[in-house]
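Peer 1: Sequence and predicted model, in that order:
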Amino acid sequence: MEEQGLQYLAEAREATGLKIVTEVMDAASVELVAAYADILQIGARNMQNFHLLKAVGRCGKPVLLKRGIAATIAEWLHAAEYILNEGNYNVILCERGIRTFEEYTRNTLDLSAVGAIKHLSHLPVIVDPSHGTGKWRLVRPMAMAAVAAGADGLLIEVHPNPAEALSDGPQSLNPANFAALMEDVRELAAFLRRHSA
């Protein structure tokens, strides 16, 4: 929907107070997307689009950098360096699963990456168990495991009626399941003596 879609997101922000995180697909679109979004997302397919990484590095907005589907941890961190090198130090890394030989799940969620990033970098890392598994029934256990592994946040897809979602319905939680998960996450974070929102 291009700019009209961005305008709808801005309206939703005004109505709810929620911040907008949305994907930017190419360097030519960075200025437009940055005019509406609070955080620019670089999707897994663009993790190694170095012109785009440099452009978001210059835009002044925080960047959510998703791990490429076949990227090593070192390659992911090197991609972040392109953003940091342009003077933008507000980078959030997102583990969203990598491609392996496993076919039951959409991807293989690499939770060892959370500990590795915490050891190798100062950057915050969040986990996306929705894309990481592709199955809503696996979102809760993987979200809980991500919190236990030290993730700084979660990216979870929610839809009022996942069966009718135009995309990603099989990996989306309904609002009741999401609310129950957030309660469990808060309890786990408290048990682990970690802060949660």
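Peer 2: Everything's here; your move. Numbers count the residues shown, from 1 in each chain.

Peer 1: Going by C-alpha atoms from here, please, whenever you check contacts or count neighbours.
Peer 2: Will do.

Peer 1: Quick check: next helix or strand after the helix or strand residue 142 falls within?
Peer 2: Per DSSP states H and E: residue 142 is located in helix 136-149. Next helix or strand after helix 136-149 toward the C-terminus (DSSP H and E): strand 153-154.

Peer 1: this is the other structure I want to compare:
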Amino acid sequence: AYLQNAARPRQLPIVTELMDVRMLEVFLEYDVDVIQIGARNMQNFDLLKEVGKVNKPVILKRGLSATLSEWLMAAEYIAAGGNHNIIFCERGIRTFETAYRNVLDITAIPALKRETHLPVIVDPSHAGGKAWMVPSLALAAVAAGADGLLVEMHPNPCEAWCDADQALTPQELTTLMSSLRGVAAAVGRTL
């Protein structure tokens, strides 16, 4: 209800993460526009089968250590139910590196685009885990052919209840959008 009250007067779509199959009916009741399946649920096959039965776009985030083949096969569980409106979201994978949260696998973008016609978006916020990394990762993703970005923004990141370290301020997001337009134009794309 909170999301509806905030989004509908501004004609914004609602994208929210489904973590438990028992909540699917609530998502449908409140007419969520896009269902997100988080990285930790990428291989929750019962959940994937159920969202495969609904007529809603599904963002499928890559699991923390999932190969591209495993990620594609997870999407097959959704598609097998009849829902082919799947969006892949690269959000970084876990490696031995500890200087940042995850390694953003830029290579996954062209590799997935070669294997499937489905859109590929990138979450640079969760990949680096720090706001100062988000612009560089976002620019690289657009240059590599990403179809979209999930970027966290908060009016005052220090007061954010979660993911405060990776949230951009409104001004930082505005600056990033300007830079993204330049990179997109340089590689023959538009935003």
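Peer 2: Received the coordinates, thanks. As the structure is a prediction and not an experimental result, all values here were calculated from the model.

Peer 1: related to what we said a few turns ago, tell me which residues of the helix holding residue 142 of structure 1 are tucked away?
Peer 2: 136, 139, 140, 142, 143, 144, 145, 146, 147, 148 (16 or more other CA atoms under 10 Å).

Peer 1: Nearest to residue 160 of structure 1, out of those residues: which one, please.
Peer 2: Nearest to residue 160 of structure 1 among the buried residues of helix 136-149 of structure 1 is residue 136, at 13.3 Å by CA to CA.

Peer 1: Spatially, which residue comes closest to the counterpart of residue 42 of structure 2 in structure 1, not counting chain neighbours?
Peer 2: Aligned by TM-score structural alignment, residue 42 of structure 2 pairs with residue 47 of structure 1. Distances taken as CA to CA, 6 or more residues apart in numbering put residue 68 closest to residue 47 of structure 1, at 5.5 Å, once the chain neighbours are dropped.

Peer 1: mind listing what the one you found touches?
Peer 2: By CA atoms under 8 Å, 6 or more residues apart in numbering, residue 68 of structure 1 lies in contact with 43, 44, 45, 46, 47, 48, 76, 98.

Peer 1: Residue 78 of structure 2 too?
Peer 2: Residue 78 of structure 2 touches 48, 49, 50, 51, 52, 53, 84, 86, counting by CA under 8 Å, 6+ apart.

Peer 1: Which part of structure 1 matches stretch 104-111 of structure 2?
Peer 2: Stretch 104-111 of structure 2 maps onto residues 109-116 of structure 1, going by TM-score structural alignment.

Peer 1: Now do the matching stretch: everything it contacts.
Peer 2: 73, 95-98, 125-126, 129, 132-133, 142, 145-146, 149-151.

Peer 1: could you redo the last one with a cut-off of 6 Å?
Peer 2: 97, 132 (CA atoms under 6 Å, 6 or more residues apart in numbering).

Peer 1: Please compute how far it lies from its chain's middle.
Peer 2: 14 Å (CA atoms, centre = their mean, to the nearest Å).

Peer 1: mind checking what residue 90 of structure 1 lines up with in structure 2?
Peer 2: Residue 90 of structure 1 maps onto residue 85 in structure 2, by TM-score structural alignment.

Peer 1: any idea how far the spatially closest residue to its match that is not a sequence neighbour is from residue 86 of structure 2?
Peer 2: Computed as CA to CA, 6+ apart, the closest residue to residue 85 of structure 2 that is not its neighbour in sequence is residue 57, at 4.9 Å. Distance, residue 57 of structure 2 to residue 86 of structure 2, by CA to CA, to the nearest Å: 6 Å.

Peer 1: Compare those two (neighbour count), which wins?
Peer 2: residue 86 (22 against 19; other CA atoms under 10 Å).

Peer 1: Do I have it right that that one meets residue 58?
Peer 2: Yes. At 5.0 Å, residue 86 of structure 2 counts as touching residue 58 under the criterion of CA atoms under 6 Å.

Peer 1: Now do the contacts for the equivalent of the residue nearest to residue 85 of structure 2 over in structure 1.
Peer 2: Counting by TM-score structural alignment, residue 57 of structure 2 lines up with residue 62 in structure 1. Residues near residue 62 of structure 1 by CA under 6 Å, 6+ apart: 39, 90, 91.

Peer 1: All set, thanks.
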